[in-house]
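Chemist: This is a predicted model, with the sequence first.
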Amino acid sequence: MKRNDENHRPKMSSSVNLRTIYAFAREMYPKRVTTNIQYGTAGFRTRADKLEYVMYRMGLLATLRSRLKNGQTIGVMITASHNPEPDNGVKLVDPKGEMLERSWEQLATDLANVSDMDLQGEVEKIIQTHNIDMGSASSVFVGMDNRYHSPGLLKAVSDGVVALKGNVKSFGIVTTPMLHYMVVCANTNGDYGTPTEEGYYQKLITAFRALRGSNVERGSYKNKLLFDGSNGVGARKMIQFLKRMNGELNVDVYNQGEGKINENCGADYVKINQTVPIGTPATEPYTRCCSIDGDADRIVYFFTDENNQFYLLDGDRIATLYAGYLMDLVTKCGIDLKLGIVQTAYANGGSTDYIEKELKVPVACVPTGVKHLHHKALEYDIGVYFEANGHGTIVFSDNAKQSIRAVADNSELNEEQVEAAKKLLSTIEVVNETVGDAISDMFLVEIILQSNGWNVKEWYKTYVDLPNVQKKINVTDRNVITTTDAERKVVTPEQLQDGIDELVAKYPRGRSFVRPSGTEDIVRVYAEAASKEDVDHLAGEVSQLVYRLAGGIGPEPQLVNNTANGLAN
């Protein structure tokens, strides 16, 4: 490969022979797939039998990334999250627990798509462009979900690391948030916590106990929760938590792994289908239930009433619950901190109205994808971000942490101020700031509901959701749809946005937007309106419009009618 001059030649170690990359790839992980794959908001995700070569190459990339970052630990998580069991995927975790830097997403895409013959040259190009010292230290943490094909894919990642003489540590079966936690712990020399599974359990349990106290039931709050584990790794880890908690949280875990991951269960299923997951035990009306996804980074709550009517408490509800709790504690502390909530276009209009008019908290809207929400949340002292699908968390600035700690340590302040500050410090500990964490989020929901003395009915009645519908339209090429304004407006095809605007204008409180999937050739349609009948008509009409203007395939969507749904006030 051509070099500009000797000064720009990458520093190579004699122990790293790049020729072995091609030889190993050809023999063990050949690229037999002819179609390209793209690193999207959730990394690479497709059928598991098409991923071995990608995993090997991501082991290479993670090692290069670690060396570029002066030996800091990079994470590699093998999971397909809420996708069906035959799928799998991989995403890289940067040193602070954040998603992979955007410029390196393109490097990942390029590296995954080159031929075996060109693989060595592509690696050399990355080394040269970034002047990576191949003799320096590296550290890669690898974790996987509990899909049956994950162990083979984990080995492929590890082999990629070893091919570049990197250091790899496998954590085996862990949730995605656990791997993010491990990475941050390693890169903060333990300041964030101990980088072990037991360290993760103890950090969250200790903070939970500090906030809940010994009085587990209060007001209308009852210590009983049904937990749908989606047949994923989160069910296993929840059981491990419960073994360490001595009944402090009474949780009935179901869908522990007896069925297929995410099949008729899990947060995505509950959110989209607006129904209870398969296997939900018979229980009393208004029993608190929650559902996580396959890798435990999403959570939604739900319940049924005496008529077996279903009610959803999604990411919007969790975000507003968090914001009200945090505002109360910050006010009691007497600290001037900037608090904000970050949503996507999928956030229900009812939640946005409640946040702005009742809580009086600033709301920002960003494109779909946790990396967009996380980045925006960092602009606040306390940033709460959630997608409606239940993926979210809270981030606290250094200024917020220092200000809160100063109040907690100030013996001259009144008892209410100090106590509020101590609660905030424990809240910071129970929150997984690195990424959405279903179990961490669940702990905080339970803490707040117990503190407020609320049952699910009281939580649900804080505001009224606008009826909403989500649909998927299969298309020949999702890239014909482009958007702007945080994905709320269509740019192409040109006639599509005008058509949506005309349809929306027909319905009271109507709103609709469409966006291409980041991983497959489908277009997602979201609609909301003042009544269930209206929103079903609106969603159907927009779906038909997308089908006709964006190259829909298969049967054309049909208009449907549903009965109204709503909890009486």
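Modeler: Here it is on my side, so go on.
Chemist: drop to CA atoms for contacts and neighbour counts, all remaining ones
Modeler: Will do.
Chemist: Not counting its own residues, what contacts stretch 154-173?
Modeler: With C-alpha atoms under 8 Å, 6 or more residues apart in numbering as the test, stretch 154-173 has contacts from 15-18, 20-21, 24, 29, 52-53, 55-60, 62-63, 78, 137-146, 179, 233.
Chemist: Just the buried ones out of those, please.
Modeler: Buried residues within the contacts of stretch 154-173, counting neighbours by 16 or more other C-alpha atoms under 10 Å: 16, 18, 21, 24, 29, 52-53, 55-60, 62-63, 78, 137-146, 179, 233.
Chemist: Can you list which of the residues you listed are found in helices?
Modeler: 21, 24, 52-53, 55-60, 62-63, 179, 233 (DSSP state H).
Chemist: Switch these over to CSV; also include distance to residue 273.
Modeler: Formatted as CSV, those follow (distance: C-alpha to C-alpha, whole Å):
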residue, distance to residue 273
21, 46
24, 45
52, 33
53, 35
55, 33
56, 36
57, 37
58, 34
59, 37
60, 40
62, 37
63, 41
179, 30
233, 22
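Chemist: Max pairwise distance over those residues: which two?
Modeler: Using C-alpha to C-alpha, these span at most 32.4 Å, a distance reached by 21 and 233.
Chemist: Against that first model, consider the following:
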Amino acid sequence: MHLESVLRSSARHAKPAGLTLQYGTAGFRTKAEHLDHVMHRMGLLAVLRSKKTKFIIGVMVTASHNPEEDNGVKLVDPMGEMLVQEWEIYATNLANAEEHELQTVLTNIIKQEAINMQDESSVAIGRDTRPSSESLSLAVIDGVTALESKYQDYGLVTTPQLHYIVCCRNTDGRYGEPSVEGYYQKLSKAFNDLVKQSPECQAEKECLSIDGANGIGSLKIKEMERYLQPRLSLQLFNDGSNGRLNYMCGADYVKVQQKPPEGIDMKPNERCCSFDGDADRIVYYYKDSGDGFHLLDGDKIATLISTFIKELLVKVGLELNMAVVQTAYANGSSTRYLEEVMKVPVYCAKTGVKHLHHKAQEFDIGVYFEANGHGTVLFSKTAEEQIRQLTKTGASEESRKAAQMLENVINLINQTVGDAISDMLVIEAILSLKGLTIQKWNEIYTDLPNRQLKVTVADRKVIDTTDAERRTVKPPGLQEKIDDLVKKYNMSRAFVRPSGTEDVVRVYAEADTQENADALAHEVCLAVYHLAGGVGDQPKPLR
């Protein structure tokens, strides 16, 4: 290790005294002014990870749906997946090391992982549109070059595009051409080929309105639009030309507030969707003729996609092991519809995309979405090979056509990570092929009314959960209290879980009416407040 070079470089990116950060599912996230040293050190860690795996590692500078003044960083593993959990502790230790401890922490990682520092390494770097992202990505590059590693700076890209590029480069282009242009070409070809198979395919399509959250997704959908015409007509709002990133717009705002973003012109019954700040989440919505707002979130998206794939599998005669993976936040109606009507197995994983991704990998076809709109579909190599074989050897013309549709779906989906642009194109293709309006899609099942709240506590660690975070084991008596409260309401359930980043406990409740869901959520908040050390005023009933 070129220690003198590393220490000189680190001195230019000094760590603020007393600052402690944790690498979680979303990497590091905090105010941008606190992240210069973290970025430099993640450049160092990416080089070590590259030497260890002997593959290219990605570093994405973004804070996703967080406010514009925040920023963050995520490391991308060789196949485009998130950094393995075992290395998250290295990231945390490295970010929190004082300057005089840096040499020891780096040496320990090298020793524990038996890294040969003579091995080659390469890092792929991308960033979002935040004002702080360019300077922070330069800090990453400083860390990479301090260890004399190769790197390529891809500049402004969506998070899913960097994941895609890393996977392409590490598979020698088998997954696709490793560039943003290659991404556009692969997805648009699959989309156009898929929609072309619709018997009702027309030269002009009705318009889709997109809220770009004033982020990187706005730039990239503008670049891609020419590849999609005339199959898809797009109207872009919150494109970054004047509004602030994620401010009163974007997928997270729409999901949490249950209302349209600012800055979008919604016509009755017109399809609209919102990306988040780094374009890895998407939600759909519309207003009916009575001005009522209807949200189609990750649960609705998972149901639409898995139903479509299941129908095609039946047509081609393949009995592949398919499942949908949800979190505890998934609406109970979606779970019942999938299990009872579509006969698709549903599994629950802990909150956090990495947990859903790992569970989905256990199946030939694993569909996973968080309710917030982050998700994708994973196809095993076996499934891909069998589907591609049937495009040539299907028993009938219908079977071969269905297999071709499935092959196009495989090519259209970004299997490395949730991808708002890819997911949008999959949804638009399915709606076209099935002749569905957004209203008809929404009517597939009716969401149970629900409410999400939070309770501030002195220490979130007093809450411990099991069963994919659906039941508490600590503090004593809390789960029993929740069970008693749930019994009071029809078609109800509730759970609580500690936040991963702050001393709050998140509360979720659903029931047969909104009034009952609100009442149950409030009563569960009171139980948490009294049994888990609530701070401040006692939670008040919702009005």
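Modeler: Looks like it came in fine. Computed from a prediction, not measured in an experiment: that's the story for all the values here.
Chemist: Superposed, what's their TM-score?
Modeler: After superposition, the two chains reach a TM-score (TM-score structural alignment, normalised by the length of structure 2) of 0.97; 541 aligned residues with a C-alpha RMSD of 1.6 Å.
Chemist: hmm, back to that, of the ones in helices among the buried ones among the contacts of stretch 154-173 of structure 1, closest to residue 106 of structure 1?
Modeler: Distances from residue 106 of structure 1 to these, taken by C-alpha to C-alpha, are shortest for residue 58, at 12.4 Å.
Chemist: what's near enough to touch the alignment partner in structure 2 of the closest one?
Modeler: Using TM-score structural alignment, the partner of residue 58 of structure 1 in structure 2 is residue 42. Going by C-alpha under 8 Å, 6+ apart, residue 42 of structure 2 touches 59, 75, 91, 95, 140, 143.
Chemist: Quick check: the second one is in a strand.
Modeler: Going back to what we said before, that points to residue 75 of structure 2. Yes - secondary structure of residue 75 of structure 2 (DSSP: H, G, I helix; E, B strand; the rest coil): part of a strand.
Chemist: Need the nearest residue in space to the aligned partner of it in structure 1, chain neighbours excluded.
Modeler: Structural alignment (TM-score structural alignment) places residue 75 of structure 2 against residue 92 in structure 1. Once flanking residues are discounted, residue 92 of structure 1 sits nearest to residue 76: 4.6 Å by C-alpha to C-alpha, 6 or more residues apart in numbering.
Chemist: That neighbour touches residue 153, doesn't it?
Modeler: No - using C-alpha atoms under 8 Å, residue 76 of structure 1 is not in contact with residue 153; the gap is 11.1 Å.
Chemist: Look up the closest residue to the spatially most central residue of structure 1, ignoring the ones flanking it.
Modeler: Nearest to the geometric centre of structure 1 sits residue 391, at 4.2 Å (C-alpha atoms, centre = their mean). Residue nearest to residue 391 of structure 1 in three dimensions, not counting chain neighbours: residue 298, with 4.4 Å by C-alpha to C-alpha, 6+ apart.
Chemist: Now do the counterpart of that neighbour in structure 2: how many residues are near it, please.
Modeler: Alignment note: residue 298 of structure 1 maps to residue 281 in structure 2; criterion TM-score structural alignment. By the measure other C-alpha atoms under 10 Å, the count of residues near residue 281 of structure 2 is 32.
Chemist: For residue 370 of structure 2, see how far away residue 281 of structure 2 is.
Modeler: Separation of residue 281 of structure 2 from residue 370 of structure 2 (C-alpha to C-alpha, to the nearest Å): 9 Å.
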